[in-house]
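# everything below, folded, please.
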Amino acid sequence: METPPQTSRLRKNVMIGLRREMKGLGKSLKGWGVAMHRTSVKASKEKVLSKGLLLECRNKSKLGIPEALALLEKDPTPKIQWKFYGLFSAFLLYVFGHRGGVFQNMTIQEVMETKRSSTENTFLINIKTQGTNEMYGPAQIVLMEEEEYEWALRFLRLKDQLPGGLGAKFFFFVSTPNPCKNLNNYFQEAWKAMGLPGCPTFTDVRTSIASHAKFTHAPENRLKLCKFMCHDVRMADKFYVTNLTAK
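Next comes the predicted model:
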């Protein structure tokens, strides 16, 4: 004699609750898998540049920028223009760790509207168009010396002699109305020309600055730096900060 099929004694609302719980667990496991994949990809691409190497980049680019501008004044050609782009973006990137899009979107008008600080001998450039402007406002670049701001003005005095310069809107312009999309390549070429090891990207420098900020700065200073880089501490930990090495 066959055993009659068993029917569930659980109430309908309990079954609905269980289904919801199982669905939620499935989603969390899926998210865990994505997080683990992101971590493994991030680890495989870890390139934290030492503070000493970043400082060397700053010092060498600071020496190279006036030389590139002098060459550009004598021979205003795209080849030297790209050299200046690489050195100037390297100098700005070392100090601020901004995304490449911030430099691409910096307009000539924003540079020309820059004013000297009333309390400090610095020049502040506000870049309104950047990926997280709705949350963090304009990205900022601070030129600490008058000489550094003069580099930008010297280049703009030459722009009309370069292809695309007459109608240019963006500071890093090309022969079309669009901003320069090859800044990362020009930065890498400048890095190599300065005799520095490796071939880092904009993201590598941003990751390095975010990591050093986490492990060597007081929390309040790290928070200020994160805001200046147009992200918060949580986003920095998720996408940029890497784990400490034994060294």
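# only C-alpha atoms for contact and neighbour calcs from this point on.
Fine.
# assign K62 to helix, strand or coil.
helix (DSSP: H, G, I helix; E, B strand; the rest coil).
# so who does it touch?
L87, F91 (CA atoms under 8 Å, 6 or more residues apart in numbering).
# for comparison, sequence B:
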Amino acid sequence: MRVKGKKDATIHSIKELQECRRLALVAIPKLLSRLEEQHTTTDQCNLFGYVAAYLASLYGHRLGVFLNMTDVQVSQAVHGPEKNDYLLKMEDHKTNESFGTAKMLLSDQEYGWLMDIIHLKTNPDKNLTKYVKRVWSEMHLEGEATFTSLRSAVATFARDRHGEDSQDRKSMARLMCHDTATSDKFYTMDLTMEQARKGRLLFEEAQKEGEESVTGTNKRKKDGEEGRKKKSEQESTPPQSDVIKRRVMYSY
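So this is what the prediction gives:
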């Protein structure tokens, strides 16, 4: 409960996730342009931070997915020519035994960022979380962003938007390599007013159905008792033909 309470207090809003991607779309091309002209460690770290924050705020992947992403995996992404997008598959991550490869479908522009990083011969280091925190602060967004906090937000909004048991939520969870049972255990947030209202209606409807069920049960019980009584009467009273036969026999 303490873990959930802490997450409730620090959950990123949908608006913040959207704003993160909007600002990253502006910052990333500028950083790439500067790095082509003159390579600096600051610009390189910021580039890693913006790209990682952008993708993590959309897909909610863990840090390990980004750290273990290889040049070969990026270059071998499956190209979808109809919509000019790319399916990227990462094999080395925490839950690969349960979910297989971690996947991200990238637009042509997003995939281009990763290819540019390869061409610049710049490789991410173990400080990706630090860089994400830095660019999040530079974007003047609330709180402190980590891969875990972004994942928590993405998982929560998937549940709230699509429903706990919906197929859409399950599809998103598969892409995130994320068990919904784990999500419900660790990432469940407090109910909103609207969710609470829907919950109350469910309770009220359940009790209405209960009343109808009790009435139906009583009726079935009464009908059953009447049926048994009638059957008993029929068994105790012989058919008319049998009575007539006995009378005829006795007359002899």
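# tell me the centre residue of the first structure?
R99 (2.0 Å; CA atoms, centre = their mean).
# quick one: map that residue onto the second structure.
Alignment note (TM-score structural alignment): R99 of the first structure maps to R62 of the second structure.
# ditto for E150 of the first structure
Counting by TM-score structural alignment, E150 of the first structure corresponds to G112 in the second structure.
# can I take it that that match is in a helix?
Yes. Assessed by three-state DSSP, G112 of the second structure belongs to a helix.
# from I28 of the second structure, how far off is it?
G112 of the second structure is 11 Å from I28 of the second structure, where distance means CA to CA, to the nearest Å.
# what of S13 of the second structure?
Distance check for S13 of the second structure against I28 of the second structure: by CA to CA, it reads 22 Å.
# before we move on, which element is L244 of the first structure in?
Under the criterion DSSP states H and E, no helix or strand holds L244 of the first structure.
# aligned partner of it in the second structure?
Using TM-score structural alignment, the partner of L244 of the first structure in the second structure is L191.
# related to what we said a few turns ago, G112 and I28 of the second structure: which is more packed in?
Set G112 of the second structure next to I28 and count neighbours by other CA atoms under 10 Å: I28 wins out with 21 against 13.
# test my guess that the more buried one contacts A52.
No. Using CA atoms under 8 Å, I28 of the second structure is not in contact with A52; the gap is 10.8 Å.
# residues in contact with the nearest residue to A27 of the second structure once chain neighbours are set aside?
In this structure, A27 of the second structure finds its nearest non-sequential neighbour in Y50, 7.5 Å apart by CA to CA, 6 or more residues apart in numbering. By CA under 8 Å, 6+ apart, Y50 of the second structure lies in contact with A24, A27, I28, Y131, V132, V135.
# before we move on, what about F123 of the first structure?
Contacts for F123 of the first structure were tallied using CA under 8 Å, 6+ apart; they are T114, K115, R116, S117, V142, L143, M144, E145, E146, Y149.
# let's see 6 Å
K115, R116, V142, L143 (CA atoms under 6 Å, 6 or more residues apart in numbering).
# now the closest residue to the last one other than its chain neighbours: how far from L196 of the first structure?
Nearest residue to L143 of the first structure in three dimensions, chain neighbours excluded: F123, at 5.0 Å (CA to CA, 6+ apart). When CA to CA is applied, the distance between F123 of the first structure and L196 of the first structure equals 29 Å.
# what of K27 of the first structure?
45 Å.
# those strands in the first structure, which residues are they?
Secondary structure of the first structure (DSSP state E): strands at 115-116, 123-127, 139-143.
# rebuild these as CSV, extending it with distance to Q104 of the first structure.
Converted to CSV, the strands of the first structure look like this (distance: least, CA to CA, whole Å):
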stretch, distance to Q104 of the first structure
strand 115-116, 21
strand 123-127, 10
strand 139-143, 12
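# of these, which is nearest W32 of the first structure?
Distance to W32 of the first structure, taken as CA to CA, is lowest for strand 139-143 among those, at 32.5 Å.
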